[in-house]
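**Student:** Just need the structure, nothing else, for what follows:
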Amino acid sequence: MRTLVAGRYRLRSLLGRGGMGSVWLAEDELLGRLVALKHVERGGQARALAEARAAASVEHPGVVRVLDLVRDGGEPWIVLEALTGRTLADVLATDGPLPVAEVRRIGLRLLDALEAVHRAGVVHRDLKPGNVQLTHDGRVVLIDFGIAYCPAYDEGPPDDGFAGSPAYVSPEQLHGARPEPASDLFTLGATLYAAVEGRSPFDRGDLFATMLAVTEADPAPFRLAGPLRPVIEGLLTACPDRRFSVAQAREALVTPTVTSVKRPMSPAPPASMIKA
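**Tutor:** Purely as a prediction, here's the structure:
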């Protein structure tokens, strides 16, 4: 691995590695600042450009900022703001479930971020604890737009069924439906459940059992959610048309005594074969 990228960015340490690439902390030697560099694996040039464009189209403090897209040796590197703190997944693994008040704060900040993302015509598609950064100055930041869908830049909807983590995907995405904002709201519900309960609502330790639990929107029993249970249940509704909207979820979080928010009735989605 080279230590200087594009003649400018000096790699310092590996921050994380995923299925589509790795993220490094680096020093911008030209401007004298720290940045995060995402290295997209060879052959992922088109996906890297789509990811950078999708994230860059959103201007909001709750969304990671894209600073540039550079190439080094023919390989793309996305230049991102360097964030302090830890991911929500790391916090849960180290500290356990979070207090209800803190989860409520995180939920409200993520709703603000999703509202900005959807207003820009983007569907994140991969909201989960590992993609939520909790910074030292109190920001709640949505990161990693690696599988985001943006009709303005993508030629068509994904044709590979679903991408991302099986325990944090919406039922309609398992059925291969076109990505819609409502899908991000389902995964928000799963993320808030994990934050307050300390575990994924659908992870059953087996891929098929996990996917079946998601398809049936059948979360594990609530133990710690307390006043957050109604909003989480409203977000974890199998039918997208009956799922809480951003406005409904915000109302339920701001007014935790609300036990139900009227949702339009519509038939459940037809059953179809799950794409593995």
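
**Student:** C-alpha from now on. contacts and neighbour counts both.
**Tutor:** Fine.

**Student:** and residue 165, how many neighbours?
**Tutor:** Close neighbours of residue 165, defined as other CA atoms under 10 Å, add up to 12.

**Student:** hang on, I meant residue 6
**Tutor:** Residue crowding around residue 6 was assessed by other CA under 10 Å; the count is 12.

**Student:** got a list of what it touches?
**Tutor:** With contact taken as CA atoms under 8 Å, 6 or more residues apart in numbering, residue 6 is in contact with 70, 71, 72.

**Student:** again with residue 68
**Tutor:** Taking CA under 8 Å, 6+ apart as the test, what residue 68 contacts is 52, 78, 79, 80.

**Student:** doesn't residue 23 make contact with residue 82?
**Tutor:** No: under the criterion of CA atoms under 8 Å, residue 82 is not in contact with residue 23, lying 10.4 Å apart.

**Student:** One more, please, to line up against the first structure:
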Amino acid sequence: MGWAHVSTHELVAGRYRLLEVVHEETNRVCWSGEDTGTGRPCLVTRIALPAEQAGDSARRATGRVVRTCETVERLCPGRIVPVVDATFADGALWTVTDWVGGVPLGDLLDRQGTFNYVRAARIGLELLAVLDAAHGEGITHGELSPGQVFVREDGSVAVTGFGLAGATLAPRLTAPSYASPEQARDERIGPAADLWTLGAILYTMVEGRPPFRDRGRPE
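**Tutor:** Next comes the predicted model:
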């Protein structure tokens, strides 16, 4: 993933400074960052796009990402990481969110190992509440994974990534091990895809590994 090593000396959109990588997944890298306009910390995410999608459709996607996140945030205040900016640059879609102040669930599992069933259930129920609220408005996350779930020090969770699925024409699987069968087959997805992923995340929390370890490739 050579594209992950973006120069930290250049500002994204002429404003956001990249500091250090927080989390990496296929086609997706998150950095801790700084908004040079305000001096506030932020989370900057680069979503790689196929070359054929690096055009008008990707630019239009920026507005969709912001609007979708605003909608879900109103439904689930405090559980959605607000997107404050989205831009298209260097053949990629960049999103900027408020600083989360938590650790990606996948990284937390790597550090601490498996969770007991009480902790896993608590996180699962919080995620289910967010998904249920979004689904009630006809919004599917579509790219949920442990890298999109941040766990704060108090144990609460905050979800990122709403609005990315379907924002471009090309299918992108950021975490194949957590993708539903219809996602892997590049078929139309809906709430069932998110619930499949939630089940896979619950399994990972208590077993310490994804339910499908050999799913590094969609096929």
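
**Student:** returning to what we had before: can I get the contacts of residue 68 of the first structure in TSV with secondary structure?
**Tutor:** Converted to TSV, these look like this (DSSP: H, G, I helix; E, B strand; the rest coil):
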residue	secondary structure
52	helix
78	strand
79	strand
80	strand
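
**Student:** Of those, which are still contacts in the second structure?
**Tutor:** Taking both residues aligned by TM-score structural alignment, their matches' CA atoms under 8 Å as the threshold, the shared contacts between this structure and the second structure, drawn from the contacts of residue 68 of the first structure, are 52, 78, 79, 80.

**Student:** closest to residue 1 of the first structure among these?
**Tutor:** Nearest to residue 1 of the first structure out of these is residue 78 (CA to CA; 16.2 Å).

**Student:** can you map out the helices along the stretch 101-250 of the first structure?
**Tutor:** Counting by DSSP state H, counting those that start in this stretch, one finds helices in the stretch 101-250 of the first structure at the ranges 171-174, 181-197, 207-215, 229-235, 246-254.

**Student:** Report the mean deviation for the shortest one after fitting onto the second structure.
**Tutor:** In the superposition with the second structure, the average deviation recorded for helix 171-174 of the first structure is 3.2 Å (mean CA distance after the TM-score superposition for the first structure).

**Student:** for that helix, packing partners?
**Tutor:** Other helices and strands packing on helix 171-174 of the first structure, by 3 or more CA pairs under 8 Å, 6 or more residues apart in numbering; DSSP states H and E, are helix 207-215.

**Student:** repeat that with 10 Å
**Tutor:** Counting contacts by 3 or more CA pairs under 10 Å, 6 or more residues apart in numbering; DSSP states H and E, helix 171-174 of the first structure packs against helix 181-197, helix 207-215.

**Student:** got it, and the longest one?
**Tutor:** Under the contact criterion of 3+ CA pairs under 10 Å, 6+ apart, helix 181-197 of the first structure touches helix 88-95, helix 100-119, helix 171-174, helix 229-235, helix 246-254.

**Student:** could you redo the last one with a cut-off of 8 Å?
**Tutor:** Helices and strands in packing contact with helix 181-197 of the first structure are listed as helix 100-119, helix 229-235; criterion 3+ CA pairs under 8 Å, 6+ apart.

**Student:** Find me the equivalent region of the longest one in the second structure.
**Tutor:** Which is helix 100-119 of the first structure. Using TM-score structural alignment, helix 100-119 of the first structure lines up with residues 117-136 of the second structure.

**Student:** Other residues contacting that stretch?
**Tutor:** When contacts are taken as CA under 8 Å, 6+ apart, the neighbours of stretch 117-136 of the second structure outside the stretch itself are 72, 75-76, 79, 140-141, 155-157, 159, 191, 194, 198, 202, 205-206.

**Student:** shared neighbours, residue 82 and residue 23 of the first structure?
**Tutor:** Common contacts of residue 82 of the first structure and residue 23 (CA under 8 Å, 6+ apart): residue 36.

**Student:** neighbour count winner among the two?
**Tutor:** Neighbour totals were compared for residue 82 of the first structure and residue 23, and residue 23 leads with 22 against 16 (other CA under 10 Å).

**Student:** Please identify the buried residues of the match of helix 100-119 of the first structure?
**Tutor:** Along stretch 117-136 of the second structure, these residues count as buried under the neighbour rule (16 or more other CA atoms under 10 Å): 120, 123, 124, 126, 127, 130, 131, 132, 133, 134, 135.

**Student:** out of these, who's nearest residue 145 of the second structure?
**Tutor:** Nearest to residue 145 of the second structure among these: residue 127, at 11.0 Å, using CA to CA.
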